[in-house]
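[1] The sequence and its predicted three-dimensional model are supplied below.
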Amino acid sequence: METETRNTDAKGRVTLPRSFANATVIVEQVSETELRIRKAVVVPEDELRFAEESAAPLSDRDRDRFLTLLDNPPAPNEALRRAAATHLKHHG
């Protein structure tokens, strides 16, 4: 990535590199002294899809494994026991 120094005008505007011409951008204020500008693709609201609409179905093997684990869950490991104890301590 190249670094360039550019000056803003009296209204705080700066000219972006030509590769940003006619692009939709996201301007994110990272800090008081830093902005991040990224090209963006805008999707109209009526074209948004729920994650469930694009999720691939499980294979027969994965489905069977999932159902088996629901019926016969494994014993909790140490990390799960610690997490549960911490949760109960704060919320119990």
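    Received the coordinates, thanks.
[2] make it CA atoms for all contacts and neighbour counts henceforth
    Noted.
[3] Can you tell me the SS state at residue 79?
    Following DSSP: H, G, I helix; E, B strand; the rest coil, we place residue 79 in the helix state.
[4] Next, count neighbours for it.
    9 (other CA atoms under 10 Å).
[5] this is the comparison structure:
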Amino acid sequence: MSLLIVVAETFEFQDGTLHLAPAVPFAIVENLKQGDQLELLRPDGTSVKTRLHCFDFLVPSREKIGLCLNKPLTKADIPAGTEVWTVASSEP
């Protein structure tokens, strides 16, 4: 597993997508793709597995990209301080 970010803020759009801040440097996510499994480790010690819904392409990018998650998670499920980790694939 590899740490992507520690969430400072979560924004929930009307369509239910969750947009996480801060953005992640391109170099860290270069092998990450839509649908990859992530693990969220919350400040209270609980964790939840989810999948990357999409990327936020920021303008100007400043060499960073945002991460988006989707339902069934809500903003309340991702408090500030939540760590977002990649989950190693079991595929060869």
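    Structure's in. What do you need? Not measured: the values here are computed from a predicted model.
[6] Need the TM-score between these chains.
    Here the TM-score for the pair of chains, by TM-score structural alignment, normalised by the length of structure 1, is 0.29; 44 aligned residues with a CA RMSD of 3.8 Å.
[7] how far away is residue 81 of structure 1 from residue 88 of structure 1?
    11 Å (CA to CA, to the nearest Å).
[8] To clarify, my last question referred to residue 54 of structure 1.
    Residue 54 of structure 1 is 37 Å from residue 88 of structure 1, by CA to CA.
[9] for residue 27 of structure 1, same thing?
    42 Å.
[10] now swap in residue 69 of structure 1 and tell me
    To residue 88 of structure 1, residue 69 of structure 1 is 25 Å away according to CA to CA.
[11] ok, now residue 52 of structure 1?
    32 Å.
[12] Check residue 62 of structure 1 too.
    According to CA to CA, residue 62 of structure 1 stands 32 Å off from residue 88 of structure 1.
[13] again, but for residue 30 of structure 1
    36 Å.
[14] now residue 70 of structure 1
    In terms of CA to CA, residue 70 of structure 1 sits 23 Å off from residue 88 of structure 1.
[15] do residue 78 of structure 1 as well
    15 Å.
[16] repeat for residue 28 of structure 1
    38 Å.
[17] can you check residue 25 of structure 1 too?
    45 Å.
[18] So which of those two has more stuff around it?
    residue 25 (14 against 10).
[19] ok, the more buried one touching residue 37?
    Yes. Residue 25 of structure 1 is within contact range of residue 37, at 6.4 Å (criterion: CA atoms under 8 Å).
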